[in-house]
Every structure is written in C-alpha cells, then in structure tokens.
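Enquirer: this one's structure only:
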C-alpha cells in the first residue's frame, strides 16, 4: 500500500520502516499510528522479509505525539479518548509481537511516545548525541500506554525516576539503564545497525522467531514445574522442526544451512 507518513524500503531480506514527518520531528498522529500498525502487520507476515529496521528522517527520531493531534483529543469524550489510546496501544503491541526481529536506529532525539516505539523493538542502536525524555508529566499526562514496554526496557527503578521527573537524559544514560543496547558516534550508526542485521540474517528464521517468543514468555516467570515442562517442550519441538534438523546437519557436515543459500 501507499504510505503518507512512512517510507518503506526492502533490500534483500531486510525491510526498513522510516518515520517521514521531519517537519514535526516525526511526531505521530492518528494517521501515523494506523500506518505503522499496517506496515508491521504486512512486513511481519511477509515470507520475503526476515528483519526490520525502524528509522526516521530529519533531525529527530520521534518527538512523541503530535501537538495538534493531542490538542484535538482534549475535546474528545471519555469513550473517544479510550478508543484513540487503544489504537496507540495496538500499534505498540504490533511492533512488540512482530514475528520478525526489529532493530531501532535512533539517530536523534527520542521523546515521550517515541520512547514507546523504541522500547517495543528488539535491539536499540542510538547515536551518542541522541537525547531521551519521558516528558508526559510536564503536560499533565502520564506515559501509560507505552509503560509496559518502557518499564521492561529500562527497569522499574529507572522508570520510577524518569516517569516522575521528566528529565532529559543522554544516550549514555539510556545505555547504562539498559534502554539502549549500543551507543555509537552518529557517523557509525549505519555500520552498527548493519552489523546487527547481518547477525540476525545469519540465523534460522524460525529459531529467531521462536527465540523472540521465548524471551517474552519466560521473562519474570517462576522457575517451577510448569516452566520446566514448557521449555522442554519448546526445545523438543524445534529439534524436530525442519530448520532445527537442517541446522544440526549443516553444522556436522561443515556446510552452510539452507537459509543462507
């Protein structure tokens, strides 16, 4: 489909989704939210795509919600506000549950809802000069819809501080609290993203999808009999899968697995 607020490109097995509203620092509105949801649904279901990069045009990565869109919401009824918030929640969940690994390329400032976009991704690469801010309380709001993903990414302790203070913090601090996996000079961001994508594409597509699900399902759960049974079932099933058998055979035969051909 044709997108008005995004730019979609596919090169080989890599898709890049680029936020393309630089004139408003890539702030999102109802149209952007709908298009991001559709794009990730489409790319997640594509047999041709094995990894996705989320990027942005312009000076900033994402400034959060578009102010004109937020101003309009002030006149909504409670039911309309709830429905609107659910669209944002659905967008974030679509990224988070996407069966393909998603790498966030954060080249510039990332504020408020933009941090939710990034936190829903699997790997985060940030430029050294990028700044982050959970600015909602400055506007009398709270980062409610993005909170499940941001708290998972930075931890409860860091979230408690930055949710309450709305302080701006650096990429180095984002890395320290675990929000960003890699922080590099701006000139090196594409090389680092390419390095991570190369690693992702070298692996079994099915195993990557199942490993992504595994992290979501196991994190924070007790190590009890049910957990042992579930993880044993998962490894048994993937050992017997087509790619599981092919991966072991190719290793023993000292050749590339079929997914690299």
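Expert: Great, that's in hand. Please read all numbers here as calculations on a predicted model, not as lab measurements. Residues are numbered from 1 along each chain as shown.
Enquirer: Only C-alpha atoms from now on, for both contacts and neighbour counts.
Expert: OK.
Enquirer: Okay, helices next: where are they in the protein?
Expert: Taking DSSP state H as the test, the helices found in the chain are 30-45, 67-73, 78-96, 113-119, 147-165, 171-176, 189-201, 205-218, 225-239, 242-252.
Enquirer: Deepest in the core, which of those is it.
Expert: helix 113-119 (a mean of 26; mean count of other CA atoms under 10 Å).
Enquirer: coming back round to it: just send the helices of the chain back as JSON lines, with distance to residue 21 too.
Expert: Listed next are these as JSON lines, based on distance: least, CA to CA, whole Å:
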{"stretch": "helix 30-45", "distance to residue 21": "9"}
{"stretch": "helix 67-73", "distance to residue 21": "13"}
{"stretch": "helix 78-96", "distance to residue 21": "17"}
{"stretch": "helix 113-119", "distance to residue 21": "13"}
{"stretch": "helix 147-165", "distance to residue 21": "23"}
{"stretch": "helix 171-176", "distance to residue 21": "23"}
{"stretch": "helix 189-201", "distance to residue 21": "20"}
{"stretch": "helix 205-218", "distance to residue 21": "30"}
{"stretch": "helix 225-239", "distance to residue 21": "42"}
{"stretch": "helix 242-252", "distance to residue 21": "40"}
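Enquirer: another structure for you, compare them:
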C-alpha cells in the first residue's frame, strides 16, 4: 500500500540520505546522514521503503547489507523532524506513522536476506531497523 504524503517529500534520486551500490549479487544500502547520527526523517524513510521494495524484486541479488556512515548506526527519529511534526493533525501523524511502519515492513519482508552492519550507537527507531534484519553483525 502507498500512503500519500501530506507534506512534500524530496526523495529524488539526487538525495543524499541514502547511498545504494551493487557489486555482483550483493547490494549495499548505506544510511548517509552522519551529521545527525543517521536519524530518520521523511526523506530517509521514503528512500528506505522504495529501495528495499525495489531490491527485493531483483532476482540477481543474494544479500543486502544495511550499513551507515559515521560513528552511529542510527539515532532513531531526527529531532528537528519531530519538532516539525508537533503541529501535525491526527491524520498527518497517522499517515506519517504508517509510512514508517511501511518502511520497516519493506525491510522485514524483503525476500533477499538483509544483513545489518551495525557500528556505534543505535537508539529508538534505529533498533527497529536492526530488528528487521535477518542477520546483525556488530563491527
């Protein structure tokens, strides 16, 4: 299911929230917001959902490594994003929570095995990312 954005989301291919590389049968999906400890915002959530949905449909892949740039794997939700959400209506909050749940489901239900390569701190929603992986490796 697709939940429409009630606020504009810039999840364009030029976004830098996420990098995706493929080498042979292995894809590497890297959270790329080290300046905020790879915290979620609406763009990162949209990119992760779309990326794992697409990668899961690739019959050539045998594994997906979920990694992160910087010292922290993921600090959960971005505080500035959460502050902006404080004024959201019930419908906006519900749609936002549904998009987060859909992103986590896209990772959890991905038919390609997901290996989380975890370094540093993991908090709140970041723990959810780790829990969605099939295998977790602490580095």
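Expert: The structure has been received and is ready for your questions. The model shown is predicted, which means the values in this text are computed figures rather than measured ones.
Enquirer: Can you give me the TM-score here?
Expert: Remark: TM-score between the superposed chains equals 0.88 [TM-score structural alignment, normalised by the length of structure 2]; 127 aligned residues with a CA RMSD of 1.0 Å.
Enquirer: I'd like to know which of the helices of structure 1 is closest to residue 18 of structure 1.
Expert: helix 30-45 (9.6 Å; CA to CA).
Enquirer: so how many other residues sit close to the aligned partner of residue 60 of structure 1 in structure 2?
Expert: In structure 2, the residue matched to residue 60 of structure 1 (TM-score structural alignment) is residue 72. Applying other CA atoms under 10 Å, we find 21 residues neighbouring residue 72 of structure 2.
Enquirer: thought residue 72 of structure 2 was touching residue 123?
Expert: No. Counting by CA atoms under 8 Å, residue 72 of structure 2 sits too far from residue 123 to count as a contact (9.3 Å).
Enquirer: List the residues that contact residue 123 of structure 2.
Expert: 74, 75, 76 (CA atoms under 8 Å, 6 or more residues apart in numbering).
Enquirer: Repeat the analysis, applying 6 Å as the threshold.
Expert: The contact partners of residue 123 of structure 2, taken as CA atoms under 6 Å, 6 or more residues apart in numbering, are 75, 76.
Enquirer: And it, what's its match in structure 1?
Expert: Per TM-score structural alignment, residue 123 of structure 2 is aligned with residue 111.
Enquirer: got it, and residue 109 of structure 2?
Expert: Checking TM-score structural alignment: residue 109 of structure 2 goes with residue 97.
Enquirer: With structure 1 overlaid, report how far stretch 95-105 of structure 2 is off on average.
Expert: When structure 1 is overlaid, stretch 95-105 of structure 2 sits 0.3 Å from its aligned residues on average, using mean CA distance after the TM-score superposition for structure 1.
Enquirer: And the contacts of that stretch?
Expert: residue 49.
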